[in-house]
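Undergrad: what's the 3D shape of this:
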Amino acid sequence: MTNREPTPVVPRPQVPHRDLLQLEVLTDETQLRADITRLRLERNAVILAHNYQRPEVQQIADFVGDSLGLSRQAATTDADVIVFAGVHFMAETAAILNPGKTVLLPDLRAGCSLADTLTAQGIRDWKARHPGGLVVTYVNTTADVKAESDYCVTSGNAVQVVESLPPGVPVLFAPDRFLAAHVIRVTGRQMDVWDGACHVHEAIRPEDVQGQQAAHPDAELLIHPECGCSSRILNAIPDLQLYSTEGMIHRARASAAQEFIVVTETGMVTRLQRDVPGKTFIPVSRAACCEYMKMITLENIRDSLLTLQPRVTVPDAIREQALKPIERMLAIG
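TA: Prediction:
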């Protein structure tokens, strides 16, 4: 038998108590909130957050809303700096409406799978085949696409905008095919439809809805028209109403129901819980989560206010053309 040195005793690291770890996280978040509050005042900044943002981001925002509401806020703000807690096309829209202001997107990686399905050249090609036609594009598009469009719309006013168009004129509705199907169903207006979709909404299946209905039989459905499940669900429930995110707020307040199945991106549950307290909101699927929306954090909001970067700008030639369909949208409703 050989002699060997005794194995040294390595002291185990001391792990802070769970309550202390939670306290550290809360302290960090408290400091971030304090930094954001101070910088927001120093910069004369406004923070606009989309309904799909993280709960803590929605909590520190000056305004939380859908694309139409955010566009209206961006158009009327007297702030010098606009921090957009959303995705790139939203910050571009704010820059189009506010050429003299600093528009910040805290993480430039925050893009949009739906916006990526449509190009300005695609619209130009359609217009070449349909002289005199009108192009209606969802606000979820890039600035150069808006510059080629006649009208912008959101899910909240798409029906109203299409109903205002002169009859007999060819219309392209782009890029969301599910929203287009909803508009055609409501208005009866036949349109050419671009074959695009949001990857999160497209992935929501009728089976997801049916599973939650089985688990919550008394719950009312709140379905967004971008959802891939909407057409099949409507075939089963013909009189079912679809709602924009703001429409969901209004419906939840007015309804006698106490439970709702929220069929859109999971962040909308946060907004509903805040604005309609006392009722229960069930996400249709925890997987219905937009990774682009969740790229905005308290940390990068604080950093963007500190450095005034990353900044989103739109070239003047594009901005002037893109402003026209946005203004038409805002004028209609």
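Undergrad: C-alpha from now on. contacts and neighbour counts both.
TA: Noted.
Undergrad: how much space between Leu330 and Gly156?
TA: Leu330 sits 12 Å away from Gly156, going by CA to CA, to the nearest Å.
Undergrad: cool, Ala174 as well?
TA: Distance from Ala174 to Gly156, by CA to CA: 15 Å.
Undergrad: Between the two, tell me which one has more neighbours.
TA: Neighbour totals were compared for Ala174 and Gly156, and Ala174 leads with 31 against 20 (other CA atoms under 10 Å).
Undergrad: ok, so what distance separates Gln258 from Phe281?
TA: Relative to Phe281, Gln258 is positioned 9 Å away (CA to CA).
Undergrad: Show me which of these two is the more surrounded one.
TA: Legend: neighbour count by other CA under 10 Å for Gln258 and Phe281, higher for Phe281 (23 against 14).
Undergrad: doesn't that one fall inside a strand?
TA: Yes: counting by DSSP: H, G, I helix; E, B strand; the rest coil, Phe281 falls inside a strand.
Undergrad: Could you find the closest non-adjacent residue to it?
TA: The spatially closest residue to Phe281, leaving aside those adjacent along the chain, is Phe260, at 4.9 Å (CA to CA, 6 or more residues apart in numbering).
Undergrad: That neighbour: neighbouring residues, count only.
TA: Using other CA under 10 Å, the number of residues around Phe260 comes to 25.
Undergrad: Can you name the next helix or strand after the helix or strand containing it?
TA: Assignment of secondary structure by DSSP states H and E places Phe260 within strand 259-263. Later in the chain than strand 259-263, the nearest helix or strand by DSSP H and E is helix 267-275.
Undergrad: Could you also give me the structure for this next sequence, so I can compare it with the first?
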Amino acid sequence: MFVSLQADRLYERVRSVILPAEWSAFAGDIDAILALKRERNAVILAHNYQTPEIFHGVADIVGDSLALAREAMKTDADVIVVAGVHFMAETAKLLNPGRTVLIPDLRAGCSLAASITAADVRLLRQRWPGVPIVTYVNSSAAVKAESDICCTSGNARRIVESLGVPKVIMLPDEYLAQNIAAETGVEIITWAGHCEVHERFSAADVHQLRAGHPGIVVLAHPECPPEVVAEADFAGSTAAMADYVTRERPARVVLMTECSMSDNIAALNPDLEFVRPCNLCPHMKRITLPKIRRALETMRHEVTIDPAIAAAARRSVERMLAI
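TA: As a prediction, this is how the structure comes out:
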């Protein structure tokens, strides 16, 4: 099996999570993508839920959705390829309006972002006039544009408390809002939106993990139901979970989140045991090496946002970044 020297060097990063035969099948696309990046002056942003051959093989910037877009601002790239879902590509475009932003598959959506529309936000504002609307960055640009301020799973509590009001509307993730409400004295009006990955975890899952794996450390994303977060040893954003593993180095750990997150952290920590009762995100998995290669070859699919929507959405994001 032939693997190029370039791909061979990259394989050292993922040896513990990808078999040699699998890597051999990836090598041709990896070499082509690396060459196309140089030709196009492009960078690839890969979310934590991307598969290891993308995350460790071709990505230039990795992390959670907002961090990707912000880090891209520091580069001199002409083209940004987002290995993630559509709202992430929109956010990258919002913060990098002068760059060409591509998403390899237009069908890479998000159940959470799809749960609410701009019209829904306008109706909520009519029902609760004067109540600030805090919108999770896992939402469309149109929804961000109708909001007062954005938040991430990592800064949501700080954003809500910074407003200094007794009541806020927090969209669209119901469980994230409930988990933040439990940490604050603020009344939070929620929206019944859920992430199809995180909503499937239950407190019973945590109990079974502890029974079957004594001493296991359970990390949960705050998009999980509140009863899961209550049973976990630590709850935090994807970045916070990765930092926890690196800092605390639990001998046996489980991440209640998307499967590839565990794979990517395990590749960096091959001496730790990762138990994986994970759930796959079908939208993230639409992004593949061949599709990234095709995006760079054809410069498709370009992400554009109506200028009026972009200006309003950017204000909501910038208000968050200023706090």
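Undergrad: quick one: TM-score?
TA: Here the TM-score for the pair of chains, by TM-score structural alignment, normalised by the length of the second structure, is 0.89; 305 aligned residues with a CA RMSD of 1.9 Å.
Undergrad: Who are the contact partners of the equivalent of His283 of the second structure over in the first structure?
TA: Aligned by TM-score structural alignment, His283 of the second structure pairs with Tyr292 of the first structure. Residues in contact with Tyr292 of the first structure (CA atoms under 8 Å, 6 or more residues apart in numbering) are Val87, Arg109, Ala110, Gly111, Cys112.
Undergrad: Kindly reformat the residues you listed as TSV containing neighbour count.
TA: As requested, these are arranged in TSV below (neighbours: other CA atoms under 10 Å):
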residue	neighbour count
Val87	25
Arg109	13
Ala110	20
Gly111	19
Cys112	22
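Undergrad: Which pair of the residues you listed spans the longest distance?
TA: Within the contacts of Tyr292 of the first structure, two members stand farthest from each other by CA to CA: Arg109 and Cys112, at 9.4 Å.
Undergrad: what do those two both touch?
TA: Common neighbours of Arg109 of the first structure and Cys112, using CA under 8 Å, 6+ apart, are His88, Tyr292.
Undergrad: returning to what we had before: mind listing the shared neighbours of Leu330 and Gly156 of the first structure?
TA: Listed as contacting both Leu330 of the first structure and Gly156 by CA under 8 Å, 6+ apart are Leu68.
Undergrad: Contact partners for the alignment partner in the first structure of Ile180 of the second structure?
TA: Here Ile180 of the second structure is matched to Val183 in the first structure, going by TM-score structural alignment. For Val183 of the first structure, the contact set (CA under 8 Å, 6+ apart) comprises Ala158, Val159, Val162, Arg189.
Undergrad: In ChimeraX, how would I select just the buried ones from these?
TA: Buried residues within these, by 16 or more other CA atoms under 10 Å, are selected in ChimeraX with:
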select :158,159,162
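Undergrad: quick one on the thing from earlier: point me to the helix or strand that includes the match of Ile180 of the second structure.
TA: Element membership for Val183 of the first structure (DSSP H and E) is helix 177-187.
Undergrad: What is the neighbour count of Arg286 of the second structure?
TA: When neighbours are counted by other CA under 10 Å, Arg286 of the second structure comes out with 19.
Undergrad: quick one: contacts for it?
TA: With contact set as CA under 8 Å, 6+ apart, Arg286 of the second structure has these partners: Asp105, Arg107, Ala108.
Undergrad: how far away is the second one from Glu71 of the second structure?
TA: The one in question is Arg107 of the second structure. For Arg107 of the second structure, the distance to Glu71 of the second structure - CA to CA - is 25 Å.
Undergrad: Ok, the first one next?
TA: Using CA to CA, Asp105 of the second structure is found at 22 Å from Glu71 of the second structure.
Undergrad: and if you look at the last one?
TA: According to CA to CA, Ala108 of the second structure stands 22 Å off from Glu71 of the second structure.
Undergrad: Aligned counterpart of Arg314 of the second structure in the first structure, please.
TA: Counting by TM-score structural alignment, Arg314 of the second structure lines up with Leu323 in the first structure.
Undergrad: Just confirm its match is within a helix.
TA: Yes: counting by three-state DSSP, Leu323 of the first structure is part of a helix.
Undergrad: Please list all residues in contact with it.
TA: Taking CA under 8 Å, 6+ apart, we find Leu323 of the first structure in contact with Ile96, Leu97, Lys146, Ala147.
Undergrad: Ala239 of the second structure now?
TA: Gly63, Asp64 are the contacts of Ala239 of the second structure under CA under 8 Å, 6+ apart.
Undergrad: so the counterpart of it in the first structure is in which element?
TA: Mapped onto the first structure by TM-score structural alignment, Ala239 of the second structure lines up with Glu246. Using DSSP H and E, Glu246 of the first structure sits in helix 245-254.
Undergrad: returning to what we had before: just want to check the distance between the match of Ala239 of the second structure and Ile223 of the first structure.
TA: The gap separating Glu246 of the first structure from Ile223 of the first structure is 12 Å, by CA to CA.
Undergrad: Okay, helices next: where are they in the stretch 1-150 of the second structure?
TA: 5-14, 20-40, 52-55, 65-72, 86-95, 118-127, 141-145 (DSSP state H, counting those that start in this stretch).
Undergrad: burial of Asp116 of the first structure, as a residue count?
TA: By other CA under 10 Å, the residues close to Asp116 of the first structure number 15.
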